[in-house]
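Participant: here is my input, please return the structure:
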Amino acid sequence: MMIGLTLDEIIAAKAEVQANLIETPVLPLTSARWDGVLPDCAGVTVKLELFQQTGSFKARGALLGIQRLNAAQRAAGVVAASGGNHALGVSWAAKAAGVDALITMPRATDPARIAGCEALGATVTLHDDMAAAFAAMNDAADAGRALMHPFEAAHMILGAATCGHEYAMQAPQIDTYVIPIGGGGMISGMACAIKQVNPDAQVIGVEPFGADSMSQSFAAGEPVRIEKVATIADSLGAPLAMPLTYGVARANVERIVQIADREMLAAMDIYQQNLRITAEPACAASLAAVLGPLKDDLAGRQVGIIACGSNISLTRYAELMEGL
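Facilitator: Down below sits the predicted model:
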């Protein structure tokens, strides 16, 4: 279950890919622009992972996974299902390795993300929704392509763990981390690494109300599938939790809070006004949680949030912000 993923394994994985990745910066939110915005706590720091290769943390695990393919897998090509960030990460890593990539995406995907994958040489097929995209991914894997699952894979957890380790080393004062949850790959990997660097640190997950498969899984004591995904945060819109990521998250995450789409929109606007960052909804989820359901729970805490990625067209951003 990888619950026992060791610090040595995480450090080795980071060494394996670091030449091709960016050590993304951390920023204490201490400027006057944040006065009266942040909750009453000892401090808030953000890791700007949106500056990673392809614009999100997904590049870490995708690169690790493709670098570890054997010769036969490389020759067969890879397949991934994604609404954007993972698709771009796999497309980029595959191009770098000279591996053919097939990406299955929902028809509603932001056209800029589709174009980004195609510009990197990937073949993109469009499907009715994410469930159909996942089904097409599995069919292609059954036909021989190497599966690059967006979250339920050891290399994706390990890739996210390199981000968690990096963050914990960059900002050792942080004692409370607030991390978004989609399928659970990011929070499981980051939390596993963070807990080994600082066992006393608290890790809190964040899910949209309309995509709360991990919250429901924690409550049920096992991975569950939700009936419907309904959130503007397409990068957090996993329809189910799965055993690997659920197990690692359950072992390392203290609690999960939920946020409304409107809270993400408000946080997106704050990032734009204060940092001039054009954040997609998932990118703003940590900040939304700190300003919303967690605002009264952080007194005296050194809080770490993550801007996990942002691949959004200005057209889509403007459409979303009309709802604020």
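Participant: alpha carbons only for contacts and neighbour counts from here, please
Facilitator: OK.
Participant: got the buried residues for stretch 222-233?
Facilitator: 223-224, 226, 229, 231-233 (16 or more other C-alpha atoms under 10 Å).
Participant: the residues you listed: which two are farthest apart?
Facilitator: 223 and 232 (23.0 Å; C-alpha to C-alpha).
Participant: where does the closest residue to residue 271 other than its chain neighbours sit: helix, strand or coil?
Facilitator: The shortest distance from residue 271 to any non-neighbouring residue, by C-alpha to C-alpha, 6 or more residues apart in numbering, is to residue 277 (5.4 Å). Using DSSP: H, G, I helix; E, B strand; the rest coil, the secondary structure recorded for residue 277 is coil.
Participant: quick one more, to check against the first:
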Amino acid sequence: MLQLDDVLAARDRVDDVARHTPLDYSNTFSAMTGAEVHLKHECFQRTGSFKIRGATNRIRTLTDEEQAAGVVTASAGNHAQGVALAASRSDVDAKVVMPETAPISKRKATQSYGAEVVLRGVDYDEAQEFAHHLEAEEGRTYVHAFDDEYIMAGQGTIGLEITDTLPEVDTVVVPIGGGGLISGIATAVKAHDPDIRVVGVQAEGASSVAGALEKGQPTAVDSVDTIADGIAVRKVGEQTFPVVQERVDEVVTVSDDEIATAVVLLLERGKTLAEGAGAVPLAALLEGKFDYETDEVVAPVLSGGNIDLNLLSTVIMRGLVDQGRYVKVRTVLKDRPGALNHLLDVVAEERANIYAIQHDRTNRDIAMNATEVELDLETHDADHVDRLLERIREEGFEVTVLNGPRQYQ
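Facilitator: Predicted structure coming up:
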């Protein structure tokens, strides 16, 4: 099983490639939670995520013959970019197989770090199958995204940085996908102090670890569905699982809405862009998914910041809805002069801002002398939404919330 010496050796190998990322105290999130929150900004790492650490350690432990033959991997995200840069910095030829549907921004980023990108297959599984074909045909070494002790050890250097910078840390909160990141970090911090608690966080739509822990062996979920694509893994690794069993104290899950809220708060209050997977530790802390004491020193690991811009716009809107800062409502008005003005006057008096109005007289579910109106509104918070809806109903309008804070979902 992975040991501290493996992580210490990895630190020496990756030190000239991976950045020592900041571990910053957050006044905002400390005030919001009552804990003493220190954010580990791995989203500021080279290539935008922690993956460069494990990839560098794996490539630098190859034999001369293996380095000469090159490496290959399959990925459509952070691992692709990490392997590309790690190989380039070690003068090793790299091929990265990506699905044909991979975003062009990620393809270009991977190429810019020095790898040859091969497009093959409609999804990750087909890309991985072809990568293993290249491994056999060209004699390359396959660099696994997480289920490899050298990968795990490289990721564990984050744990060394946390305990070096913040030796008094009580709890470290880490995302879990395949388990490589949390295995390395848990090994490092538990060696520093066995009483440091390690909490793993999965997305509800990709929560394979809870079932695996219950059954005592890695168990695949039928499918994954989450905005946290960096941890959308169907099955924890065979090598990572025993480390998780032994060294991770608790595993919790968060919903996509909770993840979106954390992403928005990091942007707005922390001035930090985190991808969905990178935000899950903070989401778990904000939502009280695990118990902690007042003033407990907590270090959430923001594992990456590579989020697709189209997805980011959706995540921001979902986060605003969840906080009660954006709401969509529907009502039916008598189709007569002044009816709409009356409704809009109520909205204005309650200090809600109108983004959009949709007006429909053709709906067969309403009377011929009525019109259906949908309003997209900017509001302050969930309490403001409650007050606004109460006032609208007091004025005689029947109103339905189409999209709003959690209590209306």
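Participant: give me the subset of the buried residues of stretch 222-233 of structure 1 lying in strands.
Facilitator: Judged by DSSP state E, strands contain none of the buried residues of stretch 222-233 of structure 1.
Participant: which one of those sits closest to residue 321 of structure 1?
Facilitator: residue 232 (10.8 Å).
Participant: quick one: map the closest one onto structure 2.
Facilitator: With TM-score structural alignment as the criterion, residue 232 of structure 1 lines up with residue 227 in structure 2.
Participant: any buried residues in stretch 159-179 of structure 2, and which?
Facilitator: So stretch 159-179 of structure 2, judged by 16+ other C-alpha under 10 Å, has buried residues 159-163, 166, 169-179.
Participant: mind reading off the mean deviation between the helix or strand residue 242 of structure 2 falls within and structure 1?
Facilitator: Assessed by DSSP states H and E, residue 242 of structure 2 sits inside helix 240-247. Compared with structure 1 after the fit, helix 240-247 of structure 2 shows a mean deviation of 0.9 Å (mean C-alpha distance after the TM-score superposition for structure 1).
Participant: the next helix or strand after that helix vs structure 1, average offset?
Facilitator: Per DSSP H and E, helix 240-247 of structure 2 leads on to strand 250-254 as the next helix or strand towards the C-terminus. Here the mean offset of strand 250-254 of structure 2 against structure 1 after fitting is 0.5 Å, by mean C-alpha distance after the TM-score superposition for structure 1.
Participant: in structure 1, what stretch matches strand 250-254 of structure 2?
Facilitator: Strand 250-254 of structure 2 maps onto residues 255-259 of structure 1, going by TM-score structural alignment.
Participant: what about the strands in the stretch 101-250 of structure 2?
Facilitator: 116-119, 141-142, 171-175, 197-203, 250-254 (DSSP state E, counting those that start in this stretch).
Participant: these into JSON lines, with extra columns for distance to residue 50 of structure 2?
Facilitator: Shown next, in JSON lines, are the strands of the stretch 101-250 of structure 2 (distance: least, C-alpha to C-alpha, whole Å):
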{"stretch": "strand 116-119", "distance to residue 50 of structure 2": "21"}
{"stretch": "strand 141-142", "distance to residue 50 of structure 2": "19"}
{"stretch": "strand 171-175", "distance to residue 50 of structure 2": "11"}
{"stretch": "strand 197-203", "distance to residue 50 of structure 2": "16"}
{"stretch": "strand 250-254", "distance to residue 50 of structure 2": "20"}
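Participant: which strand or helix spans residue 315 of structure 1?
Facilitator: Applying DSSP H and E, one finds residue 315 of structure 1 within helix 314-321.
Participant: out of the strands of the stretch 101-250 of structure 2, which is closest to residue 48 of structure 2?
Facilitator: Minimum separation from residue 48 of structure 2 across the strands of the stretch 101-250 of structure 2 (C-alpha to C-alpha) falls at strand 171-175, 15.5 Å.
Participant: counterpart of the closest one in structure 1, which residues?
Facilitator: So strand 171-175 of structure 2 sits over residues 176-180 in structure 1, by TM-score structural alignment.
Participant: distance between stretch 258-269 of structure 2 and the chain's centre?
Facilitator: Stretch 258-269 of structure 2 has its C-alpha centroid displaced from the chain centroid by 11 Å (C-alpha atoms, centre = their mean, to the nearest Å).
Participant: what's that stretch in contact with?
Facilitator: 28, 228, 272-276, 279-280, 282-283, 286-287, 315-316, 318-320, 322-323 (C-alpha atoms under 8 Å, 6 or more residues apart in numbering).
Participant: quick check: closest non-adjacent residue to residue 230 of structure 2.
Facilitator: residue 277 (5.3 Å).
Participant: tell me which stretches of the stretch 101-250 of structure 2 form helices.
Facilitator: 104-112, 124-138, 149-155, 157-165, 180-192, 208-215, 240-247 (DSSP state H, counting those that start in this stretch).
Participant: select, out of those, the one closest to residue 394 of structure 2.
Facilitator: helix 208-215 (47.2 Å).
Participant: which stretch of structure 1 lines up against the closest one?
Facilitator: Going by TM-score structural alignment: helix 208-215 of structure 2 matches residues 213-220.
Participant: how much does the matching stretch stray from structure 2?
Facilitator: Looks like 1.4 Å for stretch 213-220 of structure 1 (mean C-alpha distance after the TM-score superposition for structure 1).
Participant: tally of neighbours for the alignment partner in structure 1 of residue 113 of structure 2?
Facilitator: Correspondence of residue 113 of structure 2 to structure 1, assessed by TM-score structural alignment: residue 120. The number of residues packed near residue 120 of structure 1 is 18, by other C-alpha atoms under 10 Å.
Participant: can you tell me how far residue 120 of structure 1 is from residue 21 of structure 1?
Facilitator: Going from residue 120 of structure 1 to residue 21 of structure 1 by C-alpha to C-alpha, to the nearest Å gives 17 Å.
Participant: show me what the residue nearest to residue 271 of structure 1 aligns to in structure 2.
Facilitator: Using TM-score structural alignment, residue 277 of structure 1 sits opposite residue 272 in structure 2.
Participant: the residue mapped onto residue 196 of structure 2 from structure 1 - how many residues pack around it?
Facilitator: Under the alignment (TM-score structural alignment), residue 196 of structure 2 pairs with residue 201 in structure 1. A total of 21 residues lie near residue 201 of structure 1 under the criterion other C-alpha under 10 Å.
Participant: can you pull the contacts of the residue lying closest to residue 201 of structure 1 once chain neighbours are set aside?
Facilitator: Here the nearest residue to residue 201 of structure 1 in space, its sequence neighbours aside, is residue 175; by C-alpha to C-alpha, 6+ apart that works out to 4.6 Å. If a contact means C-alpha under 8 Å, 6+ apart, then residue 175 of structure 1 has 200-202, 301-304 as its contacts.
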